[in-house]
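Enquirer: The following comprises the amino acid sequence and a computationally predicted model.
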Amino acid sequence: MTVTSAQTADGALLDEPAKRLLASAKTAGDRAAAQALVEEETILAHRSVLSVLGLLDTPAWSPVRWEGLTGRVYSLGLDEEQRAFLGLTLSMVGIGQVTLAAVTDLGERRLAVMLRAIARLAGNDTLAVGTRV
């Protein structure tokens, strides 16, 4: 399911920073990365991440600063799995050099979010990602 500017894939309402992040996405990479971060939820819960992105205590018209995250990944208070997810997400917007092998550090939930993001990046919003029964 595509994440809209009002709710996540599971129907939860978005807060203002998440709405701004999604609204700021202009390219396919930006959209895939923004939706992945919104779906993942825990990374955007860190004030440090919101601050570096320019989504905290800034005017609504100010740009999102993806590049600000690159040099600060280890100082944001994220755990190893969150850092791996963030690195993969940043690679979607053309920032950083994280290999696809970083998916081995992701748990099942974050892996599913990342797989949906990769499908979106490829222009496929209909590919089902989940457990087969």
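Expert: The structure has been received and is ready for your questions.
Enquirer: CA atoms for contacts and neighbours, from now on please.
Expert: Will do.
Enquirer: which ones are touching the residue nearest to residue 99 when sequence neighbours are not counted?
Expert: Excluding its sequence neighbours, the residue lying closest to residue 99 (CA to CA, 6 or more residues apart in numbering) is residue 88, at 7.7 Å. Going by CA atoms under 8 Å, 6 or more residues apart in numbering, residue 88 touches 98-100, 102.
Enquirer: ok, and here's another one to check against it:
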Amino acid sequence: MSSTETETAAPEAPDPEAEYQQLSTELLRNTRIPRHRAAVQALIEERTILSLPAVQRALIVDSSKGRAAQLTELAGLQYALGLDEGQRRFLGLVLSMVGIGITTLSAVEDLDDRRLPIILRAILRLAGNEDIAVGRRL
């Protein structure tokens, strides 16, 4: 390879998975209130919602310690974030865990097989119990 080729080579694009993991780590590290932490963990596990740029703009704030989640900002924007119905219902349940909104627990009826275990684990975290396993019955 000539020196001209090395100079014009484009820099490597950042790895989206590594960026998501870094964001997840920062958000959890900077979330101190246990119920907010359970909600943030649920959003991280669900992934499709937190990966949306509109959600990131509404949720994430820069703090002196890094990026942090500001869940109250999402409440009024649920219908303006470009979420599908399943994402909106999941987000409503997550926000209700921190006392935002009026989504009732009966909304779990509308969750798919992927999101239901995430909410169940989040409820256990909220209750301070990480000993009960959530998974499929054999």
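Expert: Yep, that arrived. Computed from a predicted model, the values in this text were never measured in an experiment.
Enquirer: Nearest residue to the middle of structure 1?
Expert: residue 37 (2.2 Å; CA atoms, centre = their mean).
Enquirer: before we move on, the earlier item: next, format the contacts of residue 88 of structure 1 as CSV and append neighbour count.
Expert: Shown next, in CSV, are the contacts of residue 88 of structure 1 (neighbours: other CA atoms under 10 Å):
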residue, neighbour count
98, 16
99, 11
100, 11
102, 14
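Enquirer: which of those residues are also in contact in structure 2?
Expert: Compared against structure 2 with both residues aligned by TM-score structural alignment, their matches' CA atoms under 8 Å, the contacts of residue 88 of structure 1 retain 98-100, 102.
Enquirer: sorry, back to before: what about the residue nearest to the centre of structure 1, distance to residue 63 of structure 1?
Expert: 17 Å (CA to CA, to the nearest Å).
Enquirer: Likewise for residue 75 of structure 1?
Expert: 22 Å.
Enquirer: How about residue 132 of structure 1?
Expert: For residue 132 of structure 1 relative to residue 63 of structure 1 (CA to CA), the value is 40 Å.
Enquirer: OK, contacts around the counterpart of residue 121 of structure 2 in structure 1?
Expert: Residue 121 of structure 2 maps onto residue 116 in structure 1, with residues paired by TM-score structural alignment. Residue 116 of structure 1 makes contact with 36, 125, 127-129, according to CA under 8 Å, 6+ apart.
Enquirer: okay, these in a markdown table with neighbour count, secondary structure and distance to residue 51 of structure 1 next?
Expert: Output for those, formatted as a markdown table (neighbours: other CA atoms under 10 Å; DSSP: H, G, I helix; E, B strand; the rest coil; distance: CA to CA, whole Å):
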| residue | neighbour count | secondary structure | distance to residue 51 of structure 1 |
| --- | --- | --- | --- |
| 36 | 26 | helix | 18 |
| 125 | 14 | coil | 30 |
| 127 | 12 | coil | 33 |
| 128 | 13 | coil | 33 |
| 129 | 14 | coil | 31 |
